[in-house]
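# coordinates only, sequence not included:
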């Protein structure tokens, strides 16, 4: 059996490594820095599917034209609490970075704020956005779409992307409540990774090109993903689609070009709602901390706890990345 060799980086070293890699692909310094910080944060939290492995989607995207490596988002306002970002074919992360401080200020002034973004590459780690707002003392809900990958019950072909959603809220114990999940039974990047390693996938994740359930990851890539929970998951996908694509003016998943083939941007959408809890009820963070503690004592899983502790460990001990993956990315 082959032994995996790892290279250890400090967080800052990892950010520098990814930044230089992106700049070598023609990215502007701002695009490279934004993507590097998001990538390393995901890796440090143990969310490897959208960490360094996801760069294997970004780097060819810069070369092919699916991602504009120098796009500066066009930011505008619509009323007192809504910011709009046209990513102009670039990465999703930079639009959020450009609007983050304004969204925080607007939410603290008015009780809420919203970011509506269109025309970007896929969203990356959606939880990175909501967690940052929660760390600033705000509640955040984010939804995003992408090219159609999922076949819902009764549909003839793929209808939606994995259409992820993420929620985060600040807690007095210093560890925000956080979840970040696809509305499909599994994220596409996890199936793609299984295919690259020759691993099987669990039952219920996907169907092959003939619509038959499969555990073969390569057959799944030729077929379609499945929603979790059948029609219930499909309903959530439709809700996310309406908010992330319909409301933002982004491409519907059915109309979005592929994120890993061709030369066109998928033109994805992202919607983030930010709430200032003090406008709604006093003592929110303490109440949430007490409730989470009570639920934990009852055996309830606390979403996001492990990932945030992984981030703390990474700040102290650094992060490890497979040498083979680093070589693959360098060759790209």
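Perfect, thanks for sending it. Since we're looking at a predicted model, the values are computed, not measured.

# When you work out contacts or count neighbours from here on, use the C-alpha atoms and nothing else.
OK.

# what's the span of stretch 74-83 from first residue to last?
This stretch, stretch 74-83, spans 10 Å end to end (CA to CA, to the nearest Å).

# Residue 14 contacts residue 41, doesn't it?
No: with contacts counted by CA atoms under 8 Å, residue 14 stays clear of residue 41, the gap being 9.7 Å.

# and the gap between the spatially most central residue of the chain and residue 218?
The residue lying closest to the centre of the chain (CA atoms, centre = their mean) is residue 125, at 2.4 Å. Applying CA to CA, the value for residue 125 to residue 218 is 24 Å.

# Show me what counts as buried in the longest helix along the chain.
Counting by DSSP state H, the longest helix found in the chain is helix 92-110. Neighbour counts over helix 92-110 (16 or more other CA atoms under 10 Å) mark 92-96, 98-100, 103-104, 106-108 as buried.

# so residue 194 sits in a helix?
Yes: counting by DSSP: H, G, I helix; E, B strand; the rest coil, residue 194 is part of a helix.

# Without its sequence neighbours, what residue ends up closest to it?
In this structure, residue 194 finds its nearest non-sequential neighbour in residue 217, 6.0 Å apart by CA to CA, 6 or more residues apart in numbering.

# rewinding a little: I'd say the residue nearest to the centre of the chain and residue 42 touch.
Yes: contact criterion CA under 8 Å: residue 125 and residue 42 qualify, at 6.7 Å.

# take the one below as the second:
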């Protein structure tokens, strides 16, 4: 059995941060998202600017809007701090959180699930190195830029949709599950749709962070309705997004 927190502490992370990272990686493994799982532990050791002591900071907090800066902290830890802060001091109705210098962010569904379990509707996107080009060819213009949406449920089983705009993820390439040339917008003949979403999300984040590097944008709100139980009844046992098989 691999001591995941121990390996992360050996990289210089505090016990608390090592456990936060390990929880994320192990959850990814359990959900079959191995590209976001334990392979990332060794990958972290290759990052030239890894700074285990860095801490994110809130720069603006105005009720319905917050701006954070990762300040060299891993995106995983920045998002963990943001999620914890929202649950500790939730918005009256809704809030937008912009995070500059927030990378890598990992499996976005993991973060919005925590918010849904806390009773919030949440949507999160994040940018990454440009690896997707237009299906017709040309330069790489957008990251795989996933979008994760979580809807809470009175039955305790939220719906969590988490979709990358790539046919495969960069994590799949890292683990050898996919070749680099397979990292293109998903959709085959309809790939222009995924490319449009990737580019739109890229510009959304870039316009709101107004900073070099990569970032994330989170929206959360208190729900007015409870549609998930009815959807599950209608689905009649069909596995829905975010459910574990």
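Nice, thanks for sending it over. Because the structure is predicted, anything quoted here is derived from the model rather than measured.

# Any chance you could compute the TM-score here?
The TM-score (TM-score structural alignment, normalised by the length of structure 2) is 0.89; 242 aligned residues with a CA RMSD of 2.2 Å.

# Show me what the residue nearest to the centre of structure 1 aligns to in structure 2.
Counting by TM-score structural alignment, residue 125 of structure 1 lines up with residue 107 in structure 2.

# leaving aside the residues next to it on the chain, what's closest to residue 97 of structure 1?
Per CA to CA, 6+ apart, closest to residue 97 of structure 1 is residue 34, 7.3 Å.

# measure that neighbour to residue 269 of structure 1 for me?
From residue 34 of structure 1 across to residue 269 of structure 1, the span is 18 Å (CA to CA).

# All the helices of structure 1, in order from the start?
Under DSSP H, structure 1 gives helices at 11-24, 29-44, 55-64, 92-110, 126-135, 188-197, 217-222, 231-241, 284-297, 305-317, 323-331.

# Just tell me which of the ones you listed ends up closest to residue 276 of structure 1.
Minimum separation from residue 276 of structure 1 across those (CA to CA) falls at helix 92-110, 5.6 Å.

# so how far is that closest one off the chain centroid?
Offset of helix 92-110 of structure 1 from its chain centre (CA atoms, centre = their mean, to the nearest Å): 17 Å.

# what residue of structure 1 matches up with residue 170 of structure 2?
Checking TM-score structural alignment: residue 170 of structure 2 goes with residue 188.

# residues in contact with that match?
By CA atoms under 8 Å, 6 or more residues apart in numbering, the residues touching residue 188 of structure 1 are 149, 162, 225.

# buried stuff in stretch 146-160 of structure 2?
146-153, 157-160.

# Dump these to a markdown table, plus distance to residue 41 of structure 2.
Shown next, in a markdown table, are the buried residues of stretch 146-160 of structure 2 (distance: CA to CA, whole Å):
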| residue | distance to residue 41 of structure 2 |
| --- | --- |
| 146 | 21 |
| 147 | 23 |
| 148 | 23 |
| 149 | 26 |
| 150 | 26 |
| 151 | 30 |
| 152 | 30 |
| 153 | 33 |
| 157 | 29 |
| 158 | 28 |
| 159 | 28 |
| 160 | 25 |
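
# Of the residues you listed, which is the nearest to residue 112 of structure 2?
Nearest member of those to residue 112 of structure 2, counting by CA to CA, is residue 150, at 5.6 Å.

# Would you agree the closest one is in contact with residue 109?
Yes: look at residue 150 of structure 2 against residue 109 with CA under 8 Å: they come within range, at 7.4 Å.

# Need the residues touching each of those two.
Counting by CA under 8 Å, 6+ apart, the residues touching both residue 150 of structure 2 and residue 109 are 160-161.
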